[in-house]
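> following is a predicted model, sequence given first.
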Amino acid sequence: MTAQSDRNFSTDRIRREGASQETKRQTASWTTWEAVGPEPFEIHYDRPVSFFVAGGRAWIDFSDGTKLDIQSDDFVTITPDIRGVWNVIEPITNLYMYHDTKSGI
């Protein structure tokens, strides 16, 4: 699969965009998550989450058929009740926050 060259991507459940300087500032205090791969792993997003990709690269294959390429400087928001399989291509570091439907950036 080829990388999605336009960093802006959106479905009714998943949104990816390039992170602005303001987004990077706001996410700096969020929880850090790291994965080195190479084994794919599944996650169930049971509540809304947003994350900033501080470094690395991965693919997420979602249960709705969406395949999302993520890389450094992407900002991603995922709505609840969707599953995904992460495939880490390069060791990845994310700053993330779970939030209710009324919060976030």
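Structure's in. What do you need? Everything quoted here is computed from the prediction, not taken from an experiment. Numbers count the residues shown, from 1 in each chain.

> going by C-alpha atoms from here, please, whenever you check contacts or count neighbours.
Fine.

> now T93: closest residue in space, sequence neighbours ignored.
Counting by Cα to Cα, 6 or more residues apart in numbering, T93 lies nearest to E34, which is 4.5 Å off, once chain neighbours are set aside.

> hang on, isn't the one you found packed against E90?
No. Using Cα atoms under 8 Å, E34 makes no contact with E90, being 10.8 Å away.

> what sits in contact with each of the two?
With Cα atoms under 8 Å, 6 or more residues apart in numbering applied, the contact sets of E34 and E90 do not overlap.

> that older thread, and the residue nearest to T93, helix, strand or coil?
strand (DSSP: H, G, I helix; E, B strand; the rest coil).

> that one: how many residues sit nearby?
14 (other Cα atoms under 10 Å).

> just the one 5 residues further on next, same as before
The tally of other residues near E39 (other Cα under 10 Å) stands at 10.

> what's next to the biggest strand by length in the chain, contact-wise?
Of all segments of type strand in the chain, defined using DSSP state E, the longest is strand 82-98. Residues outside strand 82-98 that contact it (Cα under 8 Å, 6+ apart): 27-64.

> comparison target below:
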Amino acid sequence: MTVQLDRNFATDRVRRERATQNTKLETASWTRWEAVGPVPFEIHYERPVSFFVAAGRAEIAFSDGSRLDIQPDDFVTITPDIKGMWTIIEPITNLYMYQDTRSGV
């Protein structure tokens, strides 16, 4: 997967942008999640969630037909009630938080 300089991506359900230094600092205490793959897995986002990709690469194919590649330094927000199929391309580490449990980034 090629590193893309313009990481901005937005639909009505999913947003991806390049993390700022401030975002990296704010997400440092969030819950850590790691996956090594390679078996794809499905997830149902029942609550809004945001995550910072600290390392690795993956692709999420959402039930609405959109596809999202993620790589280090991406900050992603996903709205509730959408399903997605994760495919881990390189072992990945994310720092995540459900938005209804925090004051905001």
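Happy to help now that I have it. Values in this document were obtained by computation on a predicted structure and should not be read as measured data.

> which residues in structure 2 does the longest strand of structure 1 match up with?
Mapped onto structure 2 using TM-score structural alignment, strand 82-98 of structure 1 covers residues 82-98.

> with structure 1 overlaid, how far apart is that stretch on average?
Stretch 82-98 of structure 2, aligned to structure 1 and superposed, deviates on average by 0.2 Å (mean Cα distance after the TM-score superposition for structure 1).

> where along structure 1 do the strands fall?
For structure 1, applying DSSP E gives strands covering 9-10, 14-18, 31-35, 41-45, 49-62, 67-71, 74-78, 82-98.

> how about those strands in JSON lines, adding distance to T2 of structure 1?
JSON lines is the format used below for the strands of structure 1 (distance: least, Cα to Cα, whole Å):
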{"stretch": "strand 9-10", "distance to T2 of structure 1": "15"}
{"stretch": "strand 14-18", "distance to T2 of structure 1": "16"}
{"stretch": "strand 31-35", "distance to T2 of structure 1": "22"}
{"stretch": "strand 41-45", "distance to T2 of structure 1": "21"}
{"stretch": "strand 49-62", "distance to T2 of structure 1": "10"}
{"stretch": "strand 67-71", "distance to T2 of structure 1": "9"}
{"stretch": "strand 74-78", "distance to T2 of structure 1": "17"}
{"stretch": "strand 82-98", "distance to T2 of structure 1": "13"}
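
> indicate which one of these is closest to G104 of structure 1.
Among those, strand 49-62 comes nearest to G104 of structure 1, with 7.4 Å by Cα to Cα.

> follow-up on the earlier one: okay, buried residues for the longest strand of structure 1 please.
Of all the residues in strand 82-98 of structure 1, those buried under the rule 16 or more other Cα atoms under 10 Å are 82-89, 92-98.

> all set, thanks.
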